[in-house]
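# The sequence isn't on hand, but the structure is:
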């Protein structure tokens, strides 16, 4: 009898949604929800700029019904835009089949997802993936993996000035900004920060046998939080040679630049960025799940993939079936709809149009849909606020730079509306009495 009951349960169709279940609340104004926010959530982000209630494609709407063109994409997360039907269907279908199991067990979705990541990065034989929930967790895992490379004989870990690798204690130790670090010191030790893009400083860090004490070099191919700063041509090739010669690991943080954001699956695949190198470790998250939390550490090659052994790291939710389904669906849509080419082509046109939009614009840099608009004076915050009032979401990542990281489904016409907004701004913004 037990066998019959089990078989019946296995083939039973999922039950229909319960109509009595409460739906998420949406009634109330932005002001009302903001007041409730300030009393319910910790003040780590400040009061929200707006309270958003729904999204569709590259647009979101706030609680007052106002529409915004989301040119930040949840900080490079919503690569397929909002409420993409393929992504939402994949998540719903997986959750209705198998939502979560511990990592004492595997799932076909998890395994297929890891295999797809290895294929996309071009991993050699013996490579392995550790799945996480976020970029911070991926970099935390990479920090631990680096510690396993030589142990106490290699106490030095190198990162770059301007770096941002996350806010957990290990990832924060790799993050250079003093305002983020100082309230939580002492942090895990051994981390040294090299001047950004300085090849002489990089060579000096490995000179005269010093490289034999380096466990790893952590690098973002394009620094996002620091203002979308690409490393100079040849820097990653030099980093690869120096780390390989000394036995140190080259860890590329592609949390923000990966999964098609720059028009390639990974920024280091771009000839002008990576020059054809193969790193030891790649970390990725943000756009990996199209809005669903998922991240990954990808260890390239057998020696590196074996550095973290059984019981040396773990994650309750990492690689759960729903997150894996979201990742697989996101990859499938990017491939099916030719979005890498779209990001490359429209990104280039958008950067060109932004460059000539206004005397306020001093420089435009980036790759694909990761773009910085450098302004001629420190008015990025003021411009971002005016943009929000006009119905555009952008990020003033530095006092002089606006960061754009829009969904890959953005159209030429939609992008043009922001160019027109920028062109209409007063040219003497920020210097008026």
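Thanks, I have it. Keep in mind the model is a prediction, meaning the values are calculated, not measured.

# okay, CA-based contacts and neighbour counts for the rest of this
Noted.

# Okay, buried residues for stretch 265-280 please.
Of all the residues in stretch 265-280, those buried under the rule 16 or more other CA atoms under 10 Å are 265, 266, 267, 268, 269, 270, 273, 274, 277, 278, 279, 280.

# go on, stretch 192-199?
So for stretch 192-199, counting by 16+ other CA under 10 Å, buried means 192, 193, 194, 196, 197, 199.

# would TSV of the residues you listed with distance to residue 305 and secondary structure be doable?
What follows is the buried residues of stretch 192-199, written out as TSV (distance: CA to CA, whole Å; DSSP: H, G, I helix; E, B strand; the rest coil):
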residue	distance to residue 305	secondary structure
192	25	strand
193	26	strand
194	27	strand
196	28	coil
197	28	coil
199	28	helix
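
# Could I get the full set of helices for the stretch 1-150 of the chain?
For the stretch 1-150 of the chain, applying DSSP state H, counting those that start in this stretch gives helices covering 2-11, 30-40, 73-76, 85-95, 108-121, 135-147.

# Turn the ones you listed into CSV, columns for mean neighbour count and distance to residue 399.
Converted to CSV, the helices of the stretch 1-150 of the chain look like this (neighbours: other CA atoms under 10 Å; distance: least, CA to CA, whole Å):
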stretch, mean neighbour count, distance to residue 399
helix 2-11, 9, 57
helix 30-40, 14, 25
helix 73-76, 24, 17
helix 85-95, 17, 36
helix 108-121, 17, 34
helix 135-147, 25, 25
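
# Find the nearest non-adjacent residue to residue 175, please.
Nearest non-adjacent residue to residue 175, counting by CA to CA, 6 or more residues apart in numbering: residue 164, 4.6 Å away.

# Run through who's touching stretch 235-252.
Residues lying outside stretch 235-252 but in contact with it, judged by CA atoms under 8 Å, 6 or more residues apart in numbering, are 142, 146, 149, 197, 199, 202-203, 206, 211-212, 214-221, 273-283.

# and the comparison structure, right after this:
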């Protein structure tokens, strides 16, 4: 586009206007649905592992858009690839394909170790990838004896998304009950209980869905041996084993998939979040020719999924992770962070792998009695952290979650470890004061 073509076009700052954080939040409440509650801050800029709000305050982003911004914010290579692709070809619909779509599918088949005959379906998010996987499961409708398969098994504590099919797989009642009846045939079994899984999986089972590490439940890994047991049970029953790696995949745990090293080959894996480095994209990877043939032409689709810009963003993200030694850094910084946090008296337990960590808190100096009974300590710590310039998350009343950009440095991680005891103490003081005032 020439300078003449650009004349008369207004810059983005003029299109959206300028305002303080408080003013933006007021405008937000007047114009956006309240499904997310009140935003914690209005963010306007990011660079690497840092973001800035509308009032100029800087934060170390230890949540990464909930495990999305794999390479941090405004990564120069990713942004240049997106800009280049968008200036060439942005969207074509799936009546056509593009080189970036084909190249990314090939790359994902390589990275996941998928056998011959495996295929990829591209979507726009994790929940959409899981919707596609749910449809794949429904296509496993008949058992060897000619009987009907009608049941899908998921785990208690599971989070697979909020669209209707993915929501049926999700266990949390607060998410499910307002929208029932949900798609039927889904049963939830106790997390980590192999005997309960064995009792549920039979010749009527279409598939078992599971996450190697349950992120929304507080970063809770499956116990040793569970994946292998699930693979054997599903294989023997003719059911599919579908692994949700939306949060754990694409290097988050220090390997491309969290199931690497488990010895299992699933029937399908779902991916999203970190796949696009901040650009919306999801994927269903089907393993083997039989599974890849379960969905045929016309049985599923998407308008935007796998478009040239999204697949270019994902290719750039994967390339940067591969060529910049990111996986090794994730393992090293993640272990450093885990070890340092576990040594703090304010921390009862640290779970997870790589840069997906769940931290169970006790109280100031390890004294849980300093926190009022029933108080949400984790949420109070999140608020104190924001004031101190850290973005973290509280999936439970005593648990905080870290899912920072995979490029987090050891020095950056150390600043949070050093700050956490004071954050817990301040949160406990605030909760105690609030409890006194409400008596």
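Done, it's in. Values in this document were obtained by computation on a predicted structure and should not be read as measured data.

# quick revisit: can you find the partner of the residue nearest to residue 175 of structure 1 in structure 2?
When structure 2 is aligned by TM-score structural alignment, the residue opposite residue 164 of structure 1 is residue 159.

# What is the burial count for its match?
Counted with other CA atoms under 10 Å, the burial measure for residue 159 of structure 2 works out to 24 neighbours.

# hang on, isn't it packed against residue 219?
No - with contact taken as CA atoms under 8 Å, residue 159 of structure 2 and residue 219 are classed as non-touching, separated by 11.4 Å.

# wait, what's in contact with residue 283 of structure 1?
Residues near residue 283 of structure 1 by CA under 8 Å, 6+ apart: 135, 138-139, 142, 251-255, 295-298.

# about what we covered before: in helices only, show me the buried residues of stretch 265-280 of structure 1.
Using DSSP state H, 273, 274 are the members of the buried residues of stretch 265-280 of structure 1 that sit in helices.

# Could you point out which of the buried residues of stretch 265-280 of structure 1 is nearest to residue 382 of structure 1?
Looking at the buried residues of stretch 265-280 of structure 1 and their distance to residue 382 of structure 1, the nearest is residue 267, at 30.6 Å (CA to CA).

# State the distance from residue 135 of structure 1 to residue 255 of structure 1.
Residue 135 of structure 1 sits 6 Å away from residue 255 of structure 1 when distances are taken as CA to CA, to the nearest Å.

# Need the overlap of contacts for those two.
Common contacts of residue 135 of structure 1 and residue 255, defined by CA under 8 Å, 6+ apart, comprise 283, 284, 285, 286.

# Can you check which of the helices of the stretch 1-150 of structure 1 gets nearest to residue 64 of structure 1?
If you check each of these against residue 64 of structure 1 by CA to CA, helix 30-40 wins as the nearest, at 5.9 Å.

# tell me the average deviation of that closest one from structure 2 after fitting.
Average distance between helix 30-40 of structure 1 and its aligned residues in structure 2, after superposition and using mean CA distance after the TM-score superposition for structure 1, equals 0.4 Å.

# Provide the aligned range in structure 2 for that helix.
Residue correspondence for helix 30-40 of structure 1 in structure 2, counting by TM-score structural alignment: residues 21-31.

# Off-centre distance for that stretch?
The gap between the average C-alpha position of stretch 21-31 of structure 2 and the chain average comes to 27 Å, counting by CA atoms, centre = their mean, to the nearest Å.

# thinking again about what came up before, including distance to residue 431 of structure 1, could the helices of the stretch 1-150 of structure 1 go into TSV?
What follows is those, written out as TSV (distance: least, CA to CA, whole Å):
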stretch	distance to residue 431 of structure 1
helix 2-11	69
helix 30-40	31
helix 73-76	29
helix 85-95	46
helix 108-121	47
helix 135-147	39
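
# Any idea which of the ones you listed gets closest to residue 313 of structure 1?
When the helices of the stretch 1-150 of structure 1 are ranked by proximity to residue 313 of structure 1, the top entry is helix 135-147, at 7.4 Å, counting by CA to CA.

# That closest one against structure 2, how far on average?
Distance for helix 135-147 of structure 1, averaged over aligned residues: 0.4 Å (mean CA distance after the TM-score superposition for structure 1).

# Setting the sequence-adjacent residues aside, check what's closest to residue 194 of structure 1.
Spatially, and ignoring its direct neighbours in sequence, residue 194 of structure 1 is nearest to residue 160 (4.8 Å; CA to CA, 6+ apart).

# what about that neighbour, distance to residue 201 of structure 1?
Distance check for residue 160 of structure 1 against residue 201 of structure 1: by CA to CA, it reads 10 Å.

# So which of those two has more stuff around it?
Per other CA under 10 Å, whichever of residue 160 of structure 1 and residue 201 has more neighbours is residue 160, with 23 against 13.

# wouldn't the more buried one be in contact with residue 198 here?
No - distance between residue 160 of structure 1 and residue 198: 9.4 Å, which falls outside the contact criterion (CA under 8 Å).

# Spit out the contact partners of the match of residue 164 of structure 1.
For residue 159 of structure 2, the contact set (CA under 8 Å, 6+ apart) comprises 167, 169, 170, 171, 172, 214, 215, 216, 217.

# which residues sit in contact with the second one?
Applying CA under 8 Å, 6+ apart, we find residue 169 of structure 2 in contact with 154, 158, 159, 160, 161, 186, 188, 209.

# just checking, the fourth one touches residue 244?
The one in question is residue 160 of structure 2. Yes - the pair residue 160 of structure 2 and residue 244 qualifies as a contact (CA under 8 Å) at a distance of 7.3 Å.
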